[in-house]
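**Q** have a look; sequence and predicted model below, questions after that.
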Amino acid sequence: MQPNIGEIHHLRCLAHLINLIEKKITKFTKITTGNETQSGSQFIDMDEDDETNDIVFSDSDSGLIKNFKSLVEKCRKISALFHQSSIFPVILTEKQKAAGVKQNRLLQDVPTRWNSKFLMLDRYSEQNVMVNEVLRDRRLNNKHEHLTFNNNEIKSLNDSVKILQPFYDATVELSGIKYPTLSIAMPIVLSLRESLAANENDTMFSLVLKKFFVHYMEQYLAKYNILNEILLITATFLDVRTKFFVRCTESRKKEYLNASKMYIKRVVDDFPVDLKIKLGLNDTSNSQRNVNLSQSTDACRSNRLQYLDFTRDYENK
């Protein structure tokens, strides 16, 4: 069968796109819009190669985004102290042992390493009490007490980790090398969308942070036409775990199902007759199958990305 050059598809690395979205929030600088009295602040991405549109916040919202950036910078500064000094890690270990908590070191984020910002913030969320005790320790002569986290910062820190956790989970799942990832790309994207939906328990900080990520997520999805890519749609349909498109609206679900079936039919119609016979494509006895699936042991993790919904996928089918 001769390859058709028109059938060669270029699929973007979705894990890379997800991390571009996550990196956006620390690549911005506040500017005025030309009128000093004009309300609202615009954040401009300093990456010249990026074609996404900028987002405009109200003054109050922009202040919350600045709080997030300040929180990240504070964590970086504290991490630098703990990595450059020999006394800080010693005191931290002492206090961790005394409190009976995990003896984990603080982490630093690296711009070129995916999810390193989340991992840094997650570690601070876990160790913020111990870090505060170290910074207040009298052996340090109160030189670094001003770096301790206050209650508002700890709340923002925990909210940030909760919002960034699904991005980390998505990257880990899409980076798998022992299983195919094409069929889980769309479910993961749709699950990320769900995780960014506002809910009644969200703080103002969480709402603004979600608004930021939703803005750029939708732009990247539209720019690269992710949700209309026929190979991703068909791969999702062919995977028994995801074939029902449960996170889509009814109209979009029907659209995806029809598009998948038409694409498969078009591909199969081009198969030679002997290949169709060999594959049993004319045998209708295989049209109905009973597939037994067990739920993943990780499927019930709280606050984690649930891109495979076993309840909606199977119990109601």
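**A** Arrived safely, thanks for sending. Numbers count the residues shown, from 1 in each chain.
**Q** please make it C-alpha for all contacts and neighbour counts, starting now.
**A** Noted.
**Q** in three-state terms, label residue 44 for me.
**A** Taken by DSSP: H, G, I helix; E, B strand; the rest coil, the conformation at residue 44 corresponds to strand.
**Q** how far does stretch 176-196 sit from its chain's centre?
**A** Relative to the chain's own centre, stretch 176-196 is displaced by 10 Å; criterion: Cα atoms, centre = their mean, to the nearest Å.
**Q** buried set for it?
**A** Of the residues in stretch 176-196, those scored as buried under the neighbour-count criterion (16 or more other Cα atoms under 10 Å) are 181-193, 195-196.
**Q** just stretch 230-246 next, same as before
**A** 230-238, 241-246.
**Q** and what of stretch 61-78?
**A** Within stretch 61-78, the residues that count as buried by 16+ other Cα under 10 Å are 61, 62, 64, 65, 66, 68, 69, 71, 72, 75, 76, 78.
**Q** second one coming, line it up with the first:
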Amino acid sequence: MTIAAEEAAFTLHVKCYAHTLNLAAQRALKITAVARLLGRVRRIVNFFRRSTTANHMLKEKQRLLQLPEHKLMTDVVTRWNSAHDMLERFLEQQPAICAALLSSEVRKTEKDLCTLTESDVTTAEEVVSALKPMKEATQYMSKEKTPTLSVIAPLQDTLIDGLKPIEGESAVIKEMKAAMSGDLQKRYIDLKATLHACSAMDPRFKSLPFPTENQRQEVYDGLIAEAQDQPMPSELSLWSVVEEGTGKCNGSADDEGMASEEETVDDGVRFKEGESSQGQHPPPRNPKPSCPLAALLGGERYGGGAQPKTNTQENQAKEQMTRYKEADLLEVKEDPLVWWKEHQYEYPLLSHLAKRYLCIPGTSVSSERVFSTAGDIVTAQRSALLPDHFDQIIFLNKNLKRM
């Protein structure tokens, strides 16, 4: 992937964060004490998967102990979270496993049985607890319908902070945390500025609590400079003007359904100048809505009025950034893309930056899923499938649910 990015001359290449989490977790799983624990659990799981007698006895013990009738899981070398799932399922079924291994039926067929001590079970519980944040982060980064690059910086800071040693932890867990924290800290050193800028454009993380105050201000200043250098689309400016007004010019007797210059409309009742239905003065006249033509041609040259203050694109960018920072934070569970769609006319310059930053995926999980799907479609029984038909099937498989 790195070579492909270099040959494609990408100016920005962010490595897969799910792979980064995988490398950090694998370092923790290679610790001697953890590797031995996994080996013992794996041996017990494989015994139940191999022996029909033991598997039958396990199901009986599950029903007697009122435990979920789940099958034991084994880990896969290429997926670190499968080790977490194996330990978690083993701990869930620990009472039934012990009861099945102590039964006379199982001991008749298998004499050399592997069991776990109380310290092993305690260590397994601590390992599952230590790996749980890494698994949850991996699951979130594997999503396809929400932006993921903006989440890398907050996740990185939270994970590293959560991997600090706690008083009373065992030596094994401290060693695991040190291995994972050390591996995470050496990643994305050269991309911190980009990741912070992307997080700043996400309304969920725009407060940027993880960098220092100087770094935070540098991120905001860089985004302002980037926003003021990009061209403002004319159609966006026009739409913002139209939405502020009513879509029609006021003050013309030729416009149907509009009050004339002598009349004021209030709650659907018309009054002449200085009159009301009770012979009293009418309520204060509401200001007339703006007109797109007046907004475009008015001012000093056309239409008279006071000369407007100079509002350069630099000032617009600063003003929009100020309002954006003062707005309420979006909840983490909400979709930032929906928020920007609703506020794109309120922050026109920043909304274009948001589109550029939030469209970058934080992982390569989506592309790897396409390869996995392709392997399921092209089989020995479908070897005559035409390339065009194959492309259409892949497209429908990945997009039909979104239509």
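**A** Nice, I can see it. Just so it is clear, the structure is predicted and the values come from calculations on it, not from any experiment.
**Q** ok, so of the buried residues of stretch 230-246 of the first structure, who is nearest residue 297 of the first structure?
**A** Top of the list for closeness to residue 297 of the first structure, among those and by Cα to Cα, is residue 241 at 15.0 Å.
**Q** that closest one pairs with which position in the second structure?
**A** If you follow residue 241 of the first structure across to the second structure using TM-score structural alignment, you land on residue 204.
**Q** before we move on, which element is its match in?
**A** With the criterion set as DSSP states H and E, no secondary-structure element contains residue 204 of the second structure; it sits in neither a helix nor a strand.
**Q** quick one: secondary structure of the residue nearest to it when sequence neighbours are not counted?
**A** Setting aside the residues directly before and after it, residue 204 of the second structure is nearest to residue 330 in space (Cα to Cα, 6 or more residues apart in numbering), at 4.6 Å. Using three-state DSSP, the three-state assignment for residue 330 of the second structure comes out as coil.
**Q** returning to what we had before: which of the buried residues of stretch 61-78 of the first structure fall in strands?
**A** Assignment to strands by DSSP state E places none of these there.
**Q** map residue 181 of the first structure onto the second structure.
**A** Residue mapping for residue 181 of the first structure onto the second structure gives residue 148, with TM-score structural alignment as the criterion.
**Q** so its match makes contact with residue 141?
**A** Yes - Residue 148 of the second structure is within contact range of residue 141, at 5.9 Å (criterion: Cα atoms under 8 Å).
**Q** where do the helices sit along the stretch 51-200 of the second structure?
**A** According to DSSP state H, counting those that start in this stretch, the stretch 51-200 of the second structure carries its helices in the segments 52-64, 81-92, 94-102, 104-109, 118-141, 149-162, 171-185, 192-200.
**Q** what range in the first structure does whichever strand or helix holds residue 265 of the second structure sit on?
**A** Per DSSP H and E: residue 265 of the second structure is located in strand 263-266. For strand 263-266 of the second structure, there is no aligned range in the first structure, judged by TM-score structural alignment.
**Q** middle-most residue in the second structure, spatially?
**A** In the second structure, the residue lying closest to the centroid (Cα atoms, centre = their mean) is residue 148, at 4.0 Å.
**Q** how close does it sit to residue 200 of the second structure?
**A** According to Cα to Cα, to the nearest Å, residue 148 of the second structure and residue 200 of the second structure sit 13 Å apart.
**Q** residue 229 of the second structure now?
**A** Spatial separation of residue 229 of the second structure from residue 200 of the second structure under the definition Cα to Cα is 18 Å.
**Q** repeat for residue 59 of the second structure
**A** As for residue 59 of the second structure, its distance to residue 200 of the second structure is 52 Å (criterion: Cα to Cα).
**Q** for residue 110 of the second structure, same thing?
**A** Using Cα to Cα, residue 110 of the second structure is found at 60 Å from residue 200 of the second structure.
**Q** for residue 389 of the second structure, same thing?
**A** Taken as Cα to Cα, the span from residue 389 of the second structure to residue 200 of the second structure is 42 Å.
**Q** now do the contacts for residue 353 of the second structure.
**A** Listed by Cα atoms under 8 Å, 6 or more residues apart in numbering, the contact set of residue 353 of the second structure reads 201, 223, 227.
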